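**Student:** Could you work out the structure for the sequence below:
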Amino acid sequence: MNIARQSKSSSSPSSQKRPFFSGRNKASLHSYWMSMLFASWLATYLELILTGTQLYTFQARPLTNIFSIDIRFTLIGIPVMTLFCVTALSWMNLLQRTLFLILIGLAMMLFEKISGRLGWIGYSDQWQHMYSFLGYPAFILVVFFFFTWCESARGNI
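**Tutor:** Reported below is the predicted structural model:
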């Protein structure tokens, strides 16, 4: 329903309604999905390596007789975190990205300490929380590079 019509003498282009997921947005949506799948896959293998070397264990996890990792984290937490981080990083400049990644590292280091106190994760004596401070930003950066590669491969950058 048109409330106001554009004047015939107006030189501005008329605004046509376009579907949200059209053209570039569909390609971007594909890049987001691919990044979320890549991050979930990468996190699963990193978790399998770290739990396999006994650096930490997930004490409260579903399907304990099947999985040595917490699949809720790798199937839900990582994709949601990836969507948030990739979207945020794509809007930021270099300084903002650097500060954001430092903040993510600090937040995950703090979250690990809290989850350890709550009994969700058990850490070995060799585990240093500095690994998370450096590891999570590196992980997010790799996933963001994958996202930008997907975007450039589809011609969206």
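**Student:** okay, CA-based contacts and neighbour counts for the rest of this
**Tutor:** Will do.
**Student:** Pull the number of nearby residues for Asp125.
**Tutor:** Asp125 is flanked by 9 other residues according to other CA atoms under 10 Å.
**Student:** again with Phe58
**Tutor:** Using other CA under 10 Å, Phe58 has 20 other residues around it.
**Student:** Second chain to compare with the first, below:
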Amino acid sequence: MNTVKRSKGLNLPPWPKKSLPFLIKEFGPTVFLAILLGTCLDLYFVGKNLYMFPKRPFPEIFSFNIGFTFIALPILVLVFINMMNRVTKWGKVGIILFLSLLMPIMERLSELFGLFEHASEWKHIYSFFGYLVFLSLIFVFYRLTNKEH
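**Tutor:** Model prediction:
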């Protein structure tokens, strides 16, 4: 088996080794906020019959898709924060706008696969603005809880 090693002549600083407790301290509060907000928003909108999740884990217990809220959303938030930490201010604006525009498209695809349904009065532009606020809030919260970064 071959192992890839860093070239010693590059004069780059060593890769930081981050322990699991450090990662939980850095990202945990933000991921928890995203899960909490996602759950509350889903419960509200499902309760108002504005959208629903026809195919979801444990439908007899949960009215929202716990697979998305507790697994996919945290992973997406971690990827989002990682991307945001690598770009300039305008890059951050671009990422938030791009993802906010992408979400209504993903909702439409979810509807085609029977994973998501909206009431007739729902407009996908609501999702654009909702994700715009959600992603901005998540990143501002991350920055406030990680001021040393």
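**Student:** which ones are touching the aligned partner of Leu135 of the second structure in the first structure?
**Tutor:** Taking TM-score structural alignment, the alignment pairs Leu135 of the second structure with Ile140 from the first structure. Residues near Ile140 of the first structure by CA atoms under 8 Å, 6 or more residues apart in numbering: 82, 85-86, 101.
**Student:** Which helix or strand contains the most centrally placed residue in the second structure?
**Tutor:** With distances taken as CA atoms, centre = their mean, the residue of the second structure nearest its centroid is Val77 (3.1 Å). Remark: Val77 of the second structure resides in helix 73-84, with elements defined by DSSP states H and E.
**Student:** counterpart of that helix in the first structure, which residues?
**Tutor:** The aligned range for helix 73-84 of the second structure is 78-89, by TM-score structural alignment.
**Student:** Which stretches in the second structure count as strands?
**Tutor:** In the second structure, the strands defined using DSSP state E lie at 51-52, 117-118.
**Student:** So which bits of the longest helix seen in the second structure are buried?
**Tutor:** Counting residues, the longest helix found in the second structure (DSSP state H) is helix 20-47. Residues 26-31, 33-35, 38-39, 42-43, 46 are the ones in helix 20-47 of the second structure that count as buried (16 or more other CA atoms under 10 Å).
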